[in-house]
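# What follows is a protein structure lacking sequence information:
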């Protein structure tokens, strides 16, 4: 008897979905409610369970296909006779056929699995080395492994992520095969020429190398295999199955990789604790655990008193350590001083309102405030070049160009990508580059080259609601401008009190080479350019 597997209800206003992943192939035995495949809509990820027990006889909608509600996905043969024919004529002893591992008695499974794993892991060994870390960077810390030993990998698929003092570096697979060995575990510090792992080229993933053969639902454990029971005293073989045996949703793996979230930071709401795409989103936004289970933080210090659970000790990332060290060095080294002023933003806001639609239509990017500030600073630096200089020993190095650093807040910490030769670029070019660099910064994709060579920095605390602050210098630069929240305030204009959109500006500078007169002049020129943007066109 054949049972149809159809697309379930996708939710209000959702009419179609894409078949993301099939977790079973034709000929595989399936249990009632065992997950067959995963569908992705523009809002959520939907799991499709088996409506009946039997053998998956046919897959009608392959991965990547778009299907509508109630569309036919597959056929299940409840008689179970399709098991032999569904393999497409494969030999039962073939290394990639895991059906014997499921059908064999439990006591024979380990030996069978071990033999298959040895066959599958045979092949040429490829070393995975630390990639180029950039100029002056000699070591890195292994932050996250996205693959486990025994996992199949494709060429250029991301294996792990390294953290350096400045950026995160992704390590791609140099060849397709199986991850045979991990030599540098998470948290290990490695030098620029270290070996990270070994890939067996041309091999197929073996169940003995990190994933056990899936057990049918009828084995007796059902849905009792909770993540919270892993490693509990007296647990049977099924209960002690390590958490990495649960295959997370591919969309979730991709999301974790893109958002730089480790598996330990996410609690799965899927079957057997499986991580789904929405679980990653909840972890990213600080939504806590996504399932009914509670899980202790992976890096929490061991409980030593009744206070356990009320505190958490987490090692600082290399990026955060570097930020802390550099900011403190700036305070210890530079004679840092801050001067303030305020700017009436009405002229800029009116100009944006008048031309924003035409600007976006022509250049394909929105006209923001940042390009006005970059242009205003470049203009002011021409008049006060010492703010664009740096100290090198007993010499002052004056820069006859402006590489504008734009501070970007990310989940990992503050990073400062650099817009090179900003003084030579148009408003549109500046807006495009800032947008691209900001996205890379938030996604952890910035390269070393994109963060080096800055001569002056702008930091916008206003996006977080800051009304006034004193920014800290970004060494070896001698100046940094702090932008703040635009707030309407009563101002006296022409002898009358009017409401104006005002912003406080703060310039922190190194008093060793920038005098007070130069700092105040710089800030006044920025204020004048913002309050009358026409001055930028006329070079006034």
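Noted; the coordinates are in hand. No experiment lies behind these values; they were computed from the predicted model shown.
# contacts and neighbour counts: CA atoms only from here.
Will do.
# Could you list the residues in contact with the longest strand along the chain?
The strand that spans the most residues within the chain, counting by DSSP state E, is strand 496-510. Here strand 496-510 makes contact (C-alpha atoms under 8 Å, 6 or more residues apart in numbering) with 334-346, 387, 467-473, 478-492, 519, 523.
# Quick one: the helices in the stretch 351-500 of the chain, in order.
370-383, 427-443 (DSSP state H, counting those that start in this stretch).
# Pick the most buried one from those helices.
Of the helices of the stretch 351-500 of the chain, the one with the most neighbours on average (mean count of other C-alpha atoms under 10 Å) is helix 370-383, at a mean of 21.
# And the contacts of that one?
348, 387-388, 402, 404, 422-423, 427-428, 430-431, 458, 522-523, 525-526, 529-530, 536, 539.
# ok and it relative to helix 427-443, angle-wise?
Angle of helix 370-383 versus helix 427-443, following axes from the mean of the first three to the mean of the last three C-alpha atoms, to 10 degrees, is 110 degrees.
# starting at the chain centroid, how far to helix 370-383?
32 Å (C-alpha atoms, centre = their mean, to the nearest Å).
# How about stretch 519-526?
38 Å.
# One more: stretch 160-179?
Distance, centroid of stretch 160-179 to centroid of chain: 14 Å (C-alpha atoms, centre = their mean).
# how far does that stretch stretch from start to finish?
12 Å (C-alpha to C-alpha, to the nearest Å).
# which residues sit in contact with residue 460?
407, 482, 483, 484.
# can we see that at 7 Å?
482, 483, 484 (C-alpha atoms under 7 Å, 6 or more residues apart in numbering).
# what about versus this one:
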């Protein structure tokens, strides 16, 4: 049977063959993942449709159209009769050589493949070539001595420089030259820069981030929240919550609930612009930015206002599992009206989140840090978090943006009502 690239959405026309999980000629079982493909929106696995032997038709890194055949599975008897794929014998890899050692090998007619390298990373040194050619290294003179010096500098071997004479030192310094050579990079010259094409997802991320900066009037307002009450509630109910719902009680559910309530009071933050129209959404589909191996993805909590704390935490954990298993679907990413991004999980203390078009608002959470604050005239240490709201100033006025962020701050600083209702 044929392995085809599946359709993952109306706007997706091609995919990148990211990684084959099985080798050419290897036996596979039905429903076993055999390949990863990447589109400009998601990374997903393709499963085997039957038991058999895999024949790879398209190599990793190739871009193909949706519906293209990228592999074949020989089923049943055909699989048993299928001959193993021929694998050409790989040529013996030549050992790494310094330029001086390579030149010396050519002069002496020594094949580097027959010499065991003793330098760093198995590199064949000039000493190795002398030992292979003469059984010993004699005193070098003329050109050979110069080659030894070059090889010693390149491989880091000990060749102590002669102490500079006081007569020549002053002249060298006057001309701007150092009497001793500086350290050389351990990375070979040809490997100091690598170039690789962007994956479809990374291309899409780059396009959307650039569009957000060029096509919106983005502005950011900041505030900070005392997370003391939230942390107390988590500590008090965390064990019971875990036992009852099978999922941990995190910070995100508090912020989802707080944002939903704030969006109800400031509906412009939940809207968007389409052409010359302002689109007001009377539902709350909150996107949760999650860092994945291939890039940032934003799965959406649909109708977040109807979800309990447990349902929010369970849904987020489910998204994380889907991302790890490359099972995230295009429908998981569509339809968001507002986004929350938590840079604090990576240690970020303060940042400016970028809008996720066509949405008009994104909340940035950051690391919780003990900081001195004034409470009732006294300086005390409290667990504080900086909050950042980036918004499209074309649709959201500063008054609304500041008011929205202040509401979020108030809800997370006094979360009992949210928690009890949820």
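Yep, that arrived. Please read these numbers as outputs of a predicted model, since none were measured by experiment.
# which of the contacts of helix 370-383 of the first structure are buried?
348, 387-388, 402, 404, 422-423, 427-428, 430-431, 458, 522-523, 525-526, 529-530, 536 (16 or more other C-alpha atoms under 10 Å).
# residues of the longest strand of the first structure that come out buried?
Across strand 496-510 of the first structure, burial judged by 16+ other C-alpha under 10 Å covers 500, 501, 502, 503, 504, 505, 506, 507, 508, 509, 510.
# Also stretch 217-230 of the second structure?
For stretch 217-230 of the second structure, by 16+ other C-alpha under 10 Å, it's 218, 219, 220, 222, 224, 225, 226, 227, 228, 230.
# Give the aligned range of it in the first structure.
Mapping stretch 217-230 of the second structure onto the first structure (TM-score structural alignment) gives residues 335-348.
# That stretch: how far from the chain's middle?
34 Å.
# Contacts for it, please.
Outside stretch 335-348 of the first structure, the residues touching it (C-alpha under 7 Å, 6+ apart) are 470, 500-512, 520, 523, 527, 530-533.
# Show me the contacts of strand 496-510 of the first structure that map onto strands.
336-344, 479-483, 487-492.
# Now do whatever residue of the second structure lines up with residue 470 of the first structure against residue 268 of the second structure, distance only.
Taking TM-score structural alignment, the alignment pairs residue 470 of the first structure with residue 352 from the second structure. Distance of residue 352 of the second structure to residue 268 of the second structure, computed by C-alpha to C-alpha: 20 Å.
# quick one: which of the two has more around it?
residue 268 (22 against 17; other C-alpha atoms under 10 Å).
# In contact with the more buried one: list those residues for me.
395, 396.
# Identify the residue of the first structure aligned to it.
Match for residue 268 of the second structure (TM-score structural alignment): residue 386.
# quick one on the thing from earlier: among the buried residues of strand 496-510 of the first structure, which one sits closest to residue 205 of the first structure?
residue 508 (56.5 Å; C-alpha to C-alpha).
# roughly how far apart are that closest one and residue 345 of the first structure?
21 Å.
# Give me the number of neighbouring residues for residue 175 of the first structure.
Quick note: residue 175 of the first structure (other C-alpha under 10 Å) scores 19 neighbours.
# That one -> the second structure?
Match for residue 175 of the first structure (TM-score structural alignment): residue 50.
# Not counting residues beside it along the chain, what's closest to that match?
By the measure of C-alpha to C-alpha, 6 or more residues apart in numbering, the closest residue to residue 50 of the second structure outside its immediate chain neighbours is residue 30, 4.2 Å from it.
# Look at that neighbour and tell me its secondary structure.
What DSSP: H, G, I helix; E, B strand; the rest coil gives for residue 30 of the second structure is coil.
# coming back round to it: what about the helices of the stretch 351-500 of the first structure, which gets the closest to residue 209 of the first structure?
helix 427-443 (31.3 Å).
# post-alignment, the closest one versus the second structure, mean distance?
Superposing on the second structure places helix 427-443 of the first structure at an average distance of 1.4 Å from its equivalents, by mean C-alpha distance after the TM-score superposition for the first structure.
# Run through who's touching that helix.
Outside helix 427-443 of the first structure, the residues that touch it by C-alpha under 7 Å, 6+ apart are 258-259, 363, 365, 367, 371, 408, 410, 415, 417, 419, 422, 446.
# can you pick the most crowded of those residues?
Highest neighbour count within these: residue 417, with 28 neighbours (other C-alpha under 10 Å).
# In the second structure, what residue corresponds to that one?
Per TM-score structural alignment, residue 417 of the first structure is aligned with residue 299.
# which non-adjacent residue is nearest its match?
residue 333 (4.5 Å).
# hmm, back to that, export the contacts of helix 427-443 of the first structure to CSV and tack on distance to residue 209 of the first structure?
As requested, the contacts of helix 427-443 of the first structure are exported to CSV (distance: C-alpha to C-alpha, whole Å):
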residue, distance to residue 209 of the first structure
258, 26
259, 27
363, 52
365, 49
367, 53
371, 53
408, 41
410, 36
415, 39
417, 41
419, 46
422, 52
446, 34
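# Just these: which are in strands?
408, 410, 415, 419.
# and which of the residues you listed is nearest to residue 165 of the first structure?
Lowest distance from residue 165 of the first structure to these (C-alpha to C-alpha) belongs to residue 415, with 10.9 Å.
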